[in-house]
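A.B. asks: What follows is a predicted structure for the sequence shown.
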Amino acid sequence: MPDSPAQRRVEEILAELTGSGVEAGVQVAAWCDGELVVDAWAGTADVAEERPMGPETLVPAWSTGKGVAAALVAVLVDQGVLAYDAPVARYWPRFAAEGKERVTLGHVLAHSAGLPQLPADVTPERLLDLPAMADWIAGQQPQWEPGSAFGYHAWTYGVLLAEILRRATGRTCDQLLRDELAGPLGIGDELLFHVPEHLTSRVATCYDGGWAARLERMPPGAPFFRCVPHGVLPVAELGNRDDFRRIALPANGIMTARGAARLYAALACGGELEGVRLLSAATLKEATTGWVSGVDRMMGTTCTMGGGFVIGDSGEKSVRPAGGFGHSGSGGSTAFADPAHRFSFALVKNRMTVPGLDARLTSEIRTALGIASG
């Protein structure tokens, strides 16, 4: 465990928040210039079981996993297995139906494919039947000309990538994650798209801390509910379902802060960490350059998207600096890289709240390390 002012300050904050009941369980990790500088945890993983949060507790981090999926795709692009400009139909011929023959892998990653929608009456069971869900999406028309606009593909991002990866490689997304990304970094059991049977006892229970109410307060006709219908809202009840945890869906991730920060440390250092090179600096730069920018048609917020990463300040209490990239998840989890300072940060927590803790923690860590905030 690091012994530094940054570590001690984060430990103080986590003790305060979990001790007061504001948070249930929290993990925080940060790297700077190839060294682990913060590795802290506090609170409880499961209240009923009186199980404490530990450094290896796996926490549902929701869409934080989209950045992990983006990194995995970048590795496969670097290997020549995939290509950002390749039509999805190259890997999945049926996908060309209904005017989608020119939709590329890059469009899917940048949320500009025009396919954010799910059936309005979708249930968790239907969403988690990935072959059937992929077939349904393959039969849909784009909501806009692919590449002309973008809107958050909250769930369809994962369904599409899972199908593309399987067809292009013959391996499932969780196998690819372990083989090509998490395994080489030594975090094969800390960075996951689903929970294998032997790791179920390590998973934290999700608790609501006002997140569900925030979603329900959105106007009934909000575009958000086209990509995230009410039956599959990312709330604690869904996150605690065994069937949800078992399905490898790369729209989500289950991880430790230590694992997520280690991945982003490699990305912050040009694609290599401790002698392990994941991908070339050139491919990494391509993946983390802004591809589309403007107002997200589903979320109504302004942001810039690269190859699956949110680039820089997303406009909603973002902790990413201008040159940073990463992804956040429902309920307050987040992970990102700041290449200008060779810095990475990850926060995962099991009480789902409105984001804000990440900004406080990154400010404290950066101050302690003498790193500028932008």
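C.D. replies: Perfect, I can see it now.

A.B. asks: Only C-alpha atoms from now on, for both contacts and neighbour counts.
C.D. replies: Will do.

A.B. asks: Longest strand of the chain, counting residues only.
C.D. replies: Looking across the chain with DSSP state E, the single longest strand is strand 35-46.

A.B. asks: so after that one, what's the next helix or strand?
C.D. replies: strand 51-52 (DSSP states H and E).

A.B. asks: In terms of secondary structure, what does that next one contact?
C.D. replies: Packing contacts for strand 51-52, counted by 3 or more Cα pairs under 8 Å, 6 or more residues apart in numbering; DSSP states H and E, involve strand 35-46.

A.B. asks: List of residues touching the strand it packs on?
C.D. replies: With contacts defined as Cα atoms under 8 Å, 6 or more residues apart in numbering, strand 35-46 is touched by 1-2, 4, 6-7, 10-11, 14-15, 18-19, 23-31, 50-55, 57, 203-205, 258, 350.

A.B. asks: Can you verify my assumption that Val159 contacts Leu249?
C.D. replies: Yes - applying Cα atoms under 8 Å as the test, Val159 and Leu249 come out as touching, 6.5 Å apart.

A.B. asks: higher neighbour count, those two?
C.D. replies: Set Val159 next to Leu249 and count neighbours by other Cα atoms under 10 Å: Leu249 wins out with 30 against 25.

A.B. asks: Below is structure B, check it against A:
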Amino acid sequence: MTLQHRIQDILDELVASGAETGLQVAVHHRGRRVVDAVAGVADGTTGRPVTAQTLFFSFSTAKGVAALIAHLLVKNGLVGYDTPVAQVWPEFGVHGKETATLRHVLTHTVGVPAMPGGLGPADLADWPRVCAAIAAAHPRWPPGTRTGYHSFTFGFLVGEIARRVTGQPVRRLLHDWVAAPLGIAGELYFGVPSTELARLARLEDAEPHPAGPAEHDSILAPWELQPRASMGNSPDFLQADVPSVGTFTARGIATVYAAILDGRLISADQLAELSAVAFEGTDQVFGNPARLALGYPLGRVGAPADEAPTTFGWPGGGGGYAYANPATGTSFAVTKNRLTPDFATAQRLADVVTAELDPLA
């Protein structure tokens, strides 16, 4: 049985059992797309089926694409990894953030993990207001000394740096630098055009949805910690430029990771630099041990302890996931519309892919 058939069988089983509603999986291996599978319905209220062209709002899985924009800024000589943020964004250099660099942004060590100023989801479409609040914020720790998941602030940090040095909004850079050159325009968005909203899968909350640990609430607001279908179904939010989250197809984001690996977007030397360990410590938001590359956690979600942490990528709230593995030349993505509180589906699928494509697995 081919890998395509094995993955398709798992997706069909997950939908038939009610564990999932609609899914896409795409896998590239050494220059070939070896899996492009879909199952289920994109909208449980209408029965509209998932197709390979269905767009899924996938929360923080999009952070991998935001990080890529930062790497392309470096590739193009517009900034360096150790360029102080305040050098291109002077207002940011206050309250001890003067020493913060792009490297600190990418390793979530800047010290501004929570959205400041009492801003909530409805405020995120106001780019100038959000960036002004982040610039004025007091860091929770000196930049570069600790790491903590920058849930929504990450994308605005990268996006404002990009805007300052290019004059373009990050959604435009995503189209011009990534989607269009790779032939996936229409499959990858920060801010979905109104004309494309009808292509989106409708998200649904899995029940029960557990509350986050109380100790986390003092750092991140509940809406920053726990994904909700209402956020990803809101037309206003979907159309906003909020580059810590995004909308795409599985094959779109798997193509991006494949292009990172094969040299279409960055050089082999830059790939080696961005995928190496850049910071290790205890995550100040979640309390877990964190090993970070430049813009990505290292190691596959749910992997056994003896699996080499060569993968880099991002899971997203609700159970989506996308990553690349330079050691095997593999990129993987799963998108889905049932927001589960764990990554059991992604882990199961990634385990099958790893066993098939990693000769040492």
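C.D. replies: The structure has been received and is ready for your questions. Computed from a prediction, not measured in an experiment: that's the story for all the values here.

A.B. asks: What does the superposition give as a TM-score?
C.D. replies: Once the chains are laid over each other, their TM-score by TM-score structural alignment, normalised by the length of the second structure reads 0.94; 360 aligned residues with a Cα RMSD of 2.1 Å.

A.B. asks: picking up where we left off before, quick check: the longest strand of the first structure compared with the second structure, mean distance?
C.D. replies: Following superposition, strand 35-46 of the first structure is found to deviate from the second structure by 0.5 Å on average (mean Cα distance after the TM-score superposition for the first structure).

A.B. asks: what residues are up against Thr335 of the second structure?
C.D. replies: 23-25, 56, 58, 249-250, 320-321.

A.B. asks: From those residues, pick the one nearest Leu173 of the second structure.
C.D. replies: Closest approach between the contacts of Thr335 of the second structure and Leu173 of the second structure, by Cα to Cα: Thr249, at 18.4 Å.

A.B. asks: ok, and the closest non-adjacent residue to the closest one?
C.D. replies: What sits nearest to Thr249 of the second structure in space, not counting adjacent residues and going by Cα to Cα, 6 or more residues apart in numbering, is Leu55, at 5.0 Å.

A.B. asks: Aligned counterpart of that neighbour in the first structure, please.
C.D. replies: When the first structure is aligned by TM-score structural alignment, the residue opposite Leu55 of the second structure is Leu58.

A.B. asks: next one: Val15 of the second structure
C.D. replies: Aligned partner of Val15 of the second structure by TM-score structural alignment: Thr18.

A.B. asks: once aligned to the second structure, how far is the strand or helix carrying its match on average?
C.D. replies: Using DSSP H and E, Thr18 of the first structure falls within helix 5-20. Superposed on the second structure, helix 5-20 of the first structure shows a mean distance of 1.0 Å to its aligned residues (mean Cα distance after the TM-score superposition for the first structure).

A.B. asks: Show the secondary-structure elements that that helix is packed against.
C.D. replies: So helix 5-20 of the first structure, by 3+ Cα pairs under 8 Å, 6+ apart, packs with strand 25-32, strand 35-46, helix 357-369.

A.B. asks: at 6 Å instead, please
C.D. replies: Packing contacts for helix 5-20 of the first structure, counted by 3 or more Cα pairs under 6 Å, 6 or more residues apart in numbering; DSSP states H and E, involve strand 35-46.

A.B. asks: What residues in the second structure pair up with the strand it packs on?
C.D. replies: The alignment of strand 35-46 of the first structure onto the second structure (TM-score structural alignment) spans residues 32-43.

A.B. asks: Give the buried residues for the matching stretch.
C.D. replies: 33-43 (16 or more other Cα atoms under 10 Å).

A.B. asks: what does stretch 9-25 of the first structure give?
C.D. replies: 9-11, 13-15, 17-18, 23-25.

A.B. asks: same thing with stretch 289-305 of the second structure?
C.D. replies: In stretch 289-305 of the second structure, counting by 16+ other Cα under 10 Å, buried: 290-301.

A.B. asks: Cheers, nothing more for now.
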